[in-house]
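**Q** fold the following.
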Amino acid sequence: MRSKPVLALLSLCLILLLTSCAQRPPSVPLLRLPPETLFQPCEQPLFMGKSWGDAVSYSLQLQHSLKICAGRIDRLIEWRRQASLLPGRLN
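**A** Model (predicted):
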């Protein structure tokens, strides 16, 4: 006798649980961002010299800064390539 009310209660709970699964919430795509270190501004040394030797030193500083910035861009390109291989990409 007692099993019929329990069975009815379980059936009611099952119906409520199934109707809650009838509509899935919309899936939100994940936004993947590159590492924050790649967004640091590039250093731009200022020329403060007055001689040819100062110009050579300045050109070496510029070359060093360009290598750092080019390395960041290369890492961004590599990150983009790897991110495009992951499932759920935003393109």
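
**Q** contacts, neighbours, all on C-alpha from now
**A** Noted.

**Q** quick check: the most centrally placed residue in the chain vs residue 84, distance?
**A** In the chain, the centroid-proximal residue (CA atoms, centre = their mean) is residue 33; its distance is 2.0 Å. Here residue 33 is placed at a distance of 12 Å from residue 84 (CA to CA, to the nearest Å).

**Q** if we can go back for a sec, the residue nearest to the centre of the chain and residue 76: what is the separation?
**A** Taking CA to CA, one finds residue 33 at 10 Å from residue 76.

**Q** residue 48 now?
**A** 32 Å.

**Q** looking at the two, which one has more neighbours?
**A** residue 76 (16 against 9; other CA atoms under 10 Å).

**Q** for the comparison step, fold the sequence that follows:
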Amino acid sequence: MTLKRWKRPWLIKAVCLNLGLILLLSGCTSRTETVVDTQYILPPAGLVVPCHKPQLTGNTPKETAKEIPFLKSALSQCAAQADEYLEWRKQREDGH
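**A** From the prediction side, this is the model:
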């Protein structure tokens, strides 16, 4: 059967057009990759600093007992730094 014998030439055009569109649109189905970018918000520099850690040098219980005030002072200062940071963070979370 040749094209001249077809009595509906518009059907041939429609089929060709649809096939062409299908081929063109099939190139648009490529997969896209999802990129996740994680951003960390850090506290300002200087707000959280390393704690002072005094070393115990006493060899006897009596010598070690003399160092307890230094340990208490270091622990108190470190706890104050942590409290300051937690208060700063709470203010930011509350929107103040």
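
**Q** TM-score for this pair?
**A** The TM-score (TM-score structural alignment, normalised by the length of the first structure) is 0.51; 57 aligned residues with a CA RMSD of 2.3 Å.

**Q** for the second structure, longest helix please?
**A** helix 61-94 (DSSP state H).

**Q** who's in contact with residue 58 of the second structure?
**A** The contact partners of residue 58 of the second structure, by CA atoms under 8 Å, 6 or more residues apart in numbering, come to 64, 67.

**Q** which parts of stretch 85-94 of the second structure are buried?
**A** Neighbour-count burial for stretch 85-94 of the second structure flags residue 85 (criterion: 16 or more other CA atoms under 10 Å).

**Q** buried residues in the longest helix of the second structure?
**A** For helix 61-94 of the second structure, by 16+ other CA under 10 Å, it's 71, 74-75, 78, 81-82, 85.

**Q** using the three-state scheme, assign residue 56 of the second structure.
**A** coil (DSSP: H, G, I helix; E, B strand; the rest coil).

**Q** what residue of the second structure takes the place of residue 43 of the first structure?
**A** Here residue 43 of the first structure is matched to residue 52 in the second structure, going by TM-score structural alignment.

**Q** that match reaches residue 76, doesn't it?
**A** No: here residue 52 of the second structure does not reach residue 76: they are 10.3 Å apart, not a contact under CA atoms under 8 Å.

**Q** coming back round to it: which one of the buried residues of helix 61-94 of the second structure is nearest to residue 47 of the second structure?
**A** residue 85 (6.6 Å; CA to CA).
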